[in-house]
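>>> Predicted model follows, preceded by the sequence.
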Amino acid sequence: MKKNKETLNIAFLGLGGQGIITLAKMIAESALDTGKKVCYNEIHGLSQRGGSVQSFLRLNEESSPLFASSDVDLVIGLEKMETLRYLYGIKGHKPKVILLDYFEIRNTNYFGLEVFPEEEEIDKEIRERAEELYIFDSENFKKQFKGNFIPYNVGIFSALTTFEELGITEETGEKIVKKLLGKNILLSQVNKKAFKEGKKWIKKI
């Protein structure tokens, strides 16, 4: 499928339980709120906790949410190994990568490996395959919260409001967080704080 020059193709990658689908919805709703055309699929993979989850979104496009990996513009990864696995499939092109600084060692059989690679090796491979790499500091973000519920996906969403190509204002972001996550009165304040804090913990490597 030929890509419109104004189309922005985004891949969301991570594990079940990380809020990948909610993050994709927040971006989609924000784009719709600003009058952009949006096409996305809610899930591809295994949504149970710990399973691989992918979601794909296209801005300024209505025909199909799917696109060739070589056409991806922005990769948003909430787990390092899942992000690298997707990047390995991209040929002749380096996308911009926004990565949560999170790494989970899993069963080597899942990847067909004898030994799981060291985190430093994975970091190096990701850097080599990214045109630009932005890291979200999960440890310092986590320190801003007292409880066990840490909404990293909302923090990442906040950080994404600083990326001009997405065109999400802080006002729009706040409105979307309230719209999608404000019904749970027990968590709404935590999500509100996560949105306020998130943009502080993203940096270009």
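Here it is on my side, so go on.
>>> Could you use CA atoms for every contact and neighbour count after this?
Fine.
>>> dump the residue contacts of the closest residue to Y134 other than its chain neighbours.
The shortest distance from Y134 to any residue that is not its chain neighbour, by CA to CA, 6 or more residues apart in numbering, is 4.2 Å, and that residue is K204. Contacts for K204 were tallied using CA atoms under 8 Å, 6 or more residues apart in numbering; they are 132-135.
>>> give me that answer again for 10 Å
Listed by CA atoms under 10 Å, 6 or more residues apart in numbering, the contact set of K204 reads 97-98, 132-136.
>>> Put this next to the previous one:
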Amino acid sequence: MSNGTYNIYICGVGGQGIIKTSVVIGEAAMAQGYDVAMSEIHGMSQRGGSVSTELRIGDYKSSIVENHKADMVLGFEPIEVVRGLNKANYDTKIVFNTIPIVPSTISQTGERYPSVENEIIPTLKQEYNNVHPLNGNQLAEDAGSILSLNMVLLGALTASDDFILSKNDIIKAMKNNLKPKFHEMNIKAIENGYNAVK
């Protein structure tokens, strides 16, 4: 937490639950007495377009995370993480789902999507100190549904020693945001993500 502020950059594609993820973190932080600022950046708003949100928790002047100042990059999709690296510095914690959603822009132009295992992960690990790739899709399916991917990533986020919110803070905020019938599955998803990083 630099200068009393914890900065999180969250990125992925439309339909992955990124906005909901940011709301849960924001609510959990406010419940702990922190000030929170959030800005949303939607690319193409249809499913499959780039979506990112920036959260600043604590003492901040603006809602935008300055370049190289993110404490955490939380990525739902590998190439979106690569796109967001201008927010990261050597010590930024980078937690991301390794399963690609190939954007229509790549499939239409015939460009090649880089190999996550052979290119993206090794490059990130070479350039950054704190890289945590995880198969979020599998962990979400193990919890009961691919739709719980955002909760897997939230759980993974709370496994970070320097993160200012606990797993229980996140679970409480999740319960305030989702229908009771989904609570059990989402708690399992949070646990799965937490254990994958721990």
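On my side now, so go ahead. For clarity, every value in this text was computed on a predicted model and none was experimentally measured.
>>> Send over the TM-score of the superposed chains.
After superposition, the two chains reach a TM-score of 0.84 (TM-score structural alignment, normalised by the length of structure 2), with 197 aligned residues with a CA RMSD of 2.8 Å.
>>> Tell me how many other residues surround the equivalent of G58 of structure 2 over in structure 1.
Across the two structures, G58 of structure 2 finds its equivalent in N60 of structure 1, going by TM-score structural alignment. Summarising burial for N60 of structure 1: neighbours were counted as other CA atoms under 10 Å, giving 19.
>>> Could I get the contacting residues of the residue nearest to N60 of structure 1 when sequence neighbours are not counted?
Taking CA to CA, 6+ apart, and ignoring the residues beside it in sequence, N60 of structure 1 has K37 as its nearest neighbour in space, at 4.4 Å. By CA under 10 Å, 6+ apart, the residues touching K37 of structure 1 are 7, 28, 31, 58-62.
>>> show me where structure 1 has strands.
Shown for structure 1, the strands assigned by DSSP state E span residues 8-15, 38-45, 52-59, 74-77, 96-100, 132-136, 202-204.
>>> Redo these as CSV? Include distance to K146 of structure 1.
Rendered in CSV, the data for those read as follows (distance: least, CA to CA, whole Å):
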stretch, distance to K146 of structure 1
strand 8-15, 24
strand 38-45, 31
strand 52-59, 28
strand 74-77, 25
strand 96-100, 20
strand 132-136, 19
strand 202-204, 21
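>>> Nearest to L87 of structure 1, out of these?
The closest approach between L87 of structure 1 and any of the strands of structure 1, judged by CA to CA, belongs to strand 74-77 at 8.5 Å.
>>> before we move on, the earlier item: how far away is the match of G58 of structure 2 from A28 of structure 1?
Here the criterion is CA to CA, to the nearest Å. By it, N60 of structure 1 lies 11 Å from A28 of structure 1.
>>> Likewise for C39 of structure 1?
For C39 of structure 1 relative to A28 of structure 1 (CA to CA), the value is 8 Å.
>>> likewise E165 of structure 1?
Relative to A28 of structure 1, and taking CA to CA, E165 of structure 1 is found at 14 Å.
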